[in-house]
Every structure is written in C-alpha cells, then in structure tokens.
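Structure for this input, please:
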Amino acid sequence: MKKASKSLQASQELQKQWHDQKAVLILYQRGQKVWVLEPVAPRALQDKWSGPHIIVEKKGEVTYLVDLGTARSPLRVLHVNRLKPYYDRADLTLLMATDEGQEEESDPLPDLFSSTEQDALVEGVVLAECLTAEQKDKCINLLGKFSELFSTVPATTSWCEHTIDTGDSMSVKSKIYRQPDHVRDCIKQEVQKMLELGVVEHSESPWASPVVLGPKPYSKDEKREMRFCVDYRGLNQVTKTDAHPIPRADELIDTLASAKYLSTFDLTAGYWQIKLSEDAKAKTAFSTIGGHY
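Just a heads-up that it's a prediction; the model follows:
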C-alpha cells in the first residue's frame, strides 16, 4: 500500500507540474462582478454559467466567497476555476463627425432594399450626449432619410445569388419528422409568414428536407419564441464544399486593435436577403405536414 501511495503521489505531482506550465494567476477584487459555473439540477454532470454575482472577499489563494443572491445559500466559497470576469455591456451611442472641407463625389449606393412593408426602429437609436443640437438634428434627418435600414422586415439584394453544386448526385428526399400538435401550429404560422414575405413558394421539387423547431436562446418573453430550422444534413452530404479560405477571427481582432471606431451590421434575417439560383431553389425544398415548399 505504501508503494502504491507513493506512486500515486508522484503521478499527481507530475500532472500538476504539466498543468502549472500554462496556468495563469487570476485575481478578483472585492465587489467585482463574475460569472459562476454551477451544475444544472437535476443533471449533476451538466453545468451552466450564471450571473452576474458579486465577489465578497478572498478566502484562500484560489478560493473566493461569492454572493449568489439565492435564499438557500446566498454565500458560497468557490474555486477560481468556477469563476470568470463579467463585463457590463456599453450603451449604444451614435456619433457623427462633420468636415467643413469640400465633399468629394462618390458613386451612388445600390438599391438593396425592396419597397415592402417597413417597421422602422429609428426612434430606438440613442444619440450621444456630446453632440450639439445642430448635430443631433442632422442625425435625425439622416436616420429618417434611410429609415428602411432599420426595418424589421428582411430586404433582398440583386447583386449576387447563391448556388449549390451537387455534381451528378441523385436528389435527396428525407421523411418529415413527427411533431406534437402545438409545434405543428408554430410551423404553419412560420410558413405562412414566409409565404407572405415572398421568402418561400410552393414547390414540386424532387428534393425534400425535414423541418425542426428549436427555442430561441435569447427570448425575453416568458413564452419562448421558436426558431424555424430545416435539417439540410442530407443535402450537405452531397454538396461540393467551397475551398475559399475564411478569415481567421483572431487575425481580424488584431487588425481592429488600433481602431478608434468600430462599425457593425446586424442584418434582419440575413440568410433570406441573398437570392437562390433556380437550381438551388429546387435543392433547398423542404416539407411539412401542410405542404412542400
């Protein structure tokens, strides 16, 4: 037994040495917000991040007393491996800079948006407090001029279309999945919405993929919204992949390190905004109990 105990201790020390080579010392301050990794009841082997919670004090070299805010156990001592920093999201602001110099003529912007019904969200844009009254008026006029950019109705572009190369493969037809009654009603509503928007149309294609519904992870309502998904695994197996390289995320972040302003675009239903070729329309057909689209 002594020999086995010594062998186990030596093995543990060796593993610790290998682990400590890449270990990073993380220190938290009193009052700092953190995420906490907690088990999901009743699944003891499944964890999730919860928070933010507040650091009360440091108990040991690698342990902290955390205020979880629960009635059962409001304070708990946790290992640093079960914590990670929480960062508050910055408020959305819109900045506008003016140049007194002569403006250069530029090519007109393409008309990427259709004249469908628009539900503008211009009123939700927050203007920075540092702007003058004149600059705010210019921003409001500019937002009103391009209010279609803030629409919740997906637009479309005519600049390109998406094609799917399956070579000489035979058409793939998968059986529809069995769905409970309340899910069937959701599927009918989603299909009807897409028909009204012109996103889908009735089809007679020999290709068919099944439909699944999954809850959206960031639904704010008590009744979680459902996401309409098509299971294209059968189509993907016969599709020739594009070898064009995708930019690396870490390299893109490095290029933004010295930037003062970052602009992002959040497209409404971005996958709907690129048209499919006639051949791709047939291959992306899906089936529900109510029909083939």
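
Please count neighbours and contacts with C-alpha atoms only from this point.
Will do.

Give me the contacts around the host helix or strand of S5.
Under DSSP states H and E, the secondary-structure element containing S5 is helix 2-20. Helix 2-20 is contacted by no other residue when judged by Cα atoms under 8 Å, 6 or more residues apart in numbering.

quick one: buried residues of the following helix or strand past that helix?
Following helix 2-20 in sequence order, the next helix or strand is strand 33-40 (DSSP H and E). For strand 33-40, the neighbour count (16 or more other Cα atoms under 10 Å) marks K33, V34, W35, V36, L37 as buried.

State the distance from the closest residue in space to the last one that isn't next to it in sequence to Y64.
Once flanking residues are discounted, L37 sits nearest to W49: 4.5 Å by Cα to Cα, 6 or more residues apart in numbering. For W49, the distance to Y64 under the criterion Cα to Cα, to the nearest Å works out to 17 Å.

I'd like the structure of this one too, to check against the first:
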Amino acid sequence: MGELTQTEVYSSPPSNSPRTQQLWKSMLSWLTFFFKIIRALVHYPLLSFSSSNTSFKPLPSIELHGHLDSAAASVEITDADSDHHPSHKLMVVLDLDETLVCAYETSSLPASLRTQATEAGLNWFEFECAPSDKEGEGKPKISHVTVFERPGLKEFIRQLSEFADLVLFTAGLEGYARPLVDIIDMENRFSLRLYRPSTTTTEYREHVKDLSCISKDLCRIVIVDNNPFSFLLQPVNGIPCIPFSAGQPHDTQLLDVILPLLKQLSEQKDVRPMLYEKFHMSDWFQKQGIPASFWT
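From the prediction side, this is the model:
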C-alpha cells in the first residue's frame, strides 16, 4: 500500500465522501488482518504457556541465523578428524517445543493461522492430553492441543537415528509431552525420554537440562534446543536453534542446517572444541551475567 503524504491527507475530500469512506474501510480491514497475524505469532506454545515462573530469553533470531548458517557452510571434516575413530555413537539430546514442533491450545489457535499453515504444506495434528492440573472433585483436566510439525521432522529423526542415539528432553509436563511424542515417534527411535521433573533449578534459571544425568561422557553428547539457557550447565555441548512457530511453514533448519552439523559432529572424538568454535556459547552466557565459574 502506497504511503499518503501529509498534503494528500489535508487535501482529501470531506469525510462523508464515498472515496474517503472506501479508503477508511480498506485501512480498517488491513489493520484487522495485521493484528490477527500478530496475535497468532505471539501466542505462546503450550510448553511456554504451562511453564510457571519461567523467564527464558532466547538468542535473537538474527544472531542465531548467523551462527547456524556459518556452522552449516564452513565446518569441514579433515582427514585428521576422520582418523579420530570415535569409540561409540554420538548422543543427541533434542528439545521438543519450538525445536521439533510447536503446540497450541486448540481453543486459542486462530483458524486463519491453521488455514495458512495447511495451505503452505505444514503437517499438523490434534490430540487430547491430561496435564497434572486437576479440576474440581479430583478429575484430570483434559486439554485439546493442536501440534504443528517442523518441516522435515520425521525425515530428520529417521536420518539422525542412523548415526546417533536419540534422547528426548523437554521441560514440558509428561501428561502433555508423552502422548505428543508417541505420535511423532511411532517407531520408537528415542532411546530415552525425559520430562520436566528431570530438569534442574539453578540460581540463574529454572528447568535447566543437566546432560550429566544422561551421560558422564560429555565428549560425545550434544543438545539441540531453541532455548540456550536449557544447556546452561554444559554450554559447549549445545546447539542453539531458531525457535519454530506455525507462522514459519517454509523453515528448513532441521534438514538443511542442524542435520549436516550433527553429521560432522558425529565424526569428532570430542564435540566441544567444534561447538565452542562455532557458537562461543560460554562467552555468550558470560555476557548475560553468568560467570564462567558457574560451569567450570
């Protein structure tokens, strides 16, 4: 829509003219559509909505794009790297909400957003879950949830399982996350599933995912999470990914960025030097006011 100059505004016909009325109707219609899209994009996925006292601040998308694009494009495996001959498979810990999927309470999901996502080819499904919240008389509260899969999700999991052991680690409640993962992982490629009770509370953040509870060998374990504070305790084992929402139907992060990087990491005897070189997460945490002594 072309911008109106100040002169055009002052010289426009009287407010009761058909032309002015048509202009105002068009502007009002455009603004209504705009605010619908904004409401849809800022609506919190179920995990964020149900996490109490959580004040996560993810990395800016622009910063993440820069890091991830360079990681996918510039990491090279040399002959020396290939000679490391890792003794066992890489272990990849995957977050759920806003990393693999985005989930909305069905009653709060704008029909226009679902229509746009469907027309763009985004896979989605609905299911019922019973989080730990109780209604009156002790009956479980049933929630109706609509889930959008990140593009390439099933192929990502399939290919990744060929060279890595997979672990699902979410801060979501088990009553919500377990039936969701049953749907996206019907072939049981995740060897372990961890939910909110397995997270740790620190003096800086809640729901931190301590990788040492999964493996004592931190040389061959990596976590992929849209929320970098999730891997606060092991910053050089983390890959911060761009958050996914239903408003991003053409996202290609899983297959085009994250999977190639994980394949390269699977050839490393120790993943931490490469991850530090690419993301400098320990430096980033220090900029957020978290001292290095916290994790060293």
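
Can you give the structural similarity as a TM-score?
Taking TM-score structural alignment, normalised by the length of structure 1 as the basis, the two superposed chains have a TM-score of 0.17; 88 aligned residues with a Cα RMSD of 6.4 Å.

ok so, going back, let me know whether the residue nearest to L37 of structure 1 touches V40 as I believe.
No: between W49 of structure 1 and V40 there is no contact, the gap being 9.6 Å when judged by Cα atoms under 8 Å.

what's the following helix or strand after the top helix by length along structure 2?
With secondary structure taken from DSSP state H, structure 2 has its longest helix at helix 18-42. Moving toward the C-terminus from helix 18-42 of structure 2, the next helix or strand (DSSP H and E) is helix 46-50.

Contact partners for the closest residue to P215 of structure 1 other than its chain neighbours?
Nearest residue to P215 of structure 1 in three dimensions, chain neighbours excluded: M226, at 4.3 Å (Cα to Cα, 6+ apart). Each residue near M226 of structure 1 by Cα under 8 Å, 6+ apart is listed here: C186, L213, G214, P215, K216.

Buried ones among these?
Looks like those have C186, L213 buried, using 16+ other Cα under 10 Å.

Can you add distance to K138 of structure 1 and secondary structure and give the contacts of M226 of structure 1 back as CSV?
Output for the contacts of M226 of structure 1, formatted as CSV (distance: Cα to Cα, whole Å; DSSP: H, G, I helix; E, B strand; the rest coil):
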residue, distance to K138 of structure 1, secondary structure
C186, 43, helix
L213, 44, strand
G214, 43, strand
P215, 41, strand
K216, 37, coil
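
Return the closest of the contacts of M226 of structure 1 with respect to T157 of structure 1.
Taking Cα to Cα as the measure, T157 of structure 1 lies nearest K216 of those, at 26.3 Å.

just to revisit the earlier point, right, and out of the contacts of M226 of structure 1, which lies closest to K58 of structure 1?
K58 of structure 1 lies nearest to K216 out of the contacts of M226 of structure 1, by Cα to Cα, at 37.4 Å.

circling back to that earlier point, more crowded one of W49 and Y64 of structure 1?
A direct count of neighbours by other Cα atoms under 10 Å for W49 of structure 1 and Y64 places Y64 higher, at 22 against 15.

Assign a three-state SS to the more buried one, would you?
strand (DSSP: H, G, I helix; E, B strand; the rest coil).

ok now do it, which residues does it touch?
I55, V56, E57, K58, V77, L78, H79, V80 are the contacts of Y64 of structure 1 under Cα under 8 Å, 6+ apart.

When you filter those residues down to buried only, what's left?
Among the contacts of Y64 of structure 1, the ones that count as buried by 16+ other Cα under 10 Å are I55, V56, E57, K58, V77, L78, V80.

Show me the two of those that sit farthest apart.
In terms of Cα to Cα, the buried ones among the contacts of Y64 of structure 1 reach their longest pairwise distance at V56 and V80, which sit 13.4 Å apart.

so where's the longest strand in structure 1?
As assigned by DSSP state E, the longest strand anywhere in structure 1 is strand 43-58.

helices and strands around it, which ones?
Where contact means 3 or more Cα pairs under 8 Å, 6 or more residues apart in numbering; DSSP states H and E, strand 43-58 of structure 1 is packed against strand 33-40, strand 63-67.

Strand 63-67 and the longest one, what's the angle between them?
Here strand 33-40 of structure 1 runs at an angle of 90 degrees relative to strand 63-67 (axes from the mean of the first three to the mean of the last three Cα atoms, to 10 degrees).

by contact count, what packs against strand 33-40 of structure 1?
So strand 33-40 of structure 1, by 3+ Cα pairs under 8 Å, 6+ apart, packs with strand 43-58, strand 83-85.

Which one of the ones you listed lies nearest to G234 of structure 1?
Taking those one by one with Cα to Cα, strand 43-58 is closest: 30.2 Å.

what's the angle from the closest one to strand 63-67?
Using the same axes, to 10 degrees, strand 43-58 of structure 1 lies at 100 degrees relative to strand 63-67.

between the helices and strands packed on strand 33-40 of structure 1, which gets nearest to G291 of structure 1?
Closest among those, using Cα to Cα: strand 43-58, at 38.9 Å.

re the thing from before, ok, of the contacts of M226 of structure 1, which one's closest to K275 of structure 1?
L213 (23.2 Å).

Now the closest one. Nearest residue, chain neighbours left out?
F228 is the one closest to L213 of structure 1 (Cα to Cα, 6+ apart), at 5.1 Å.
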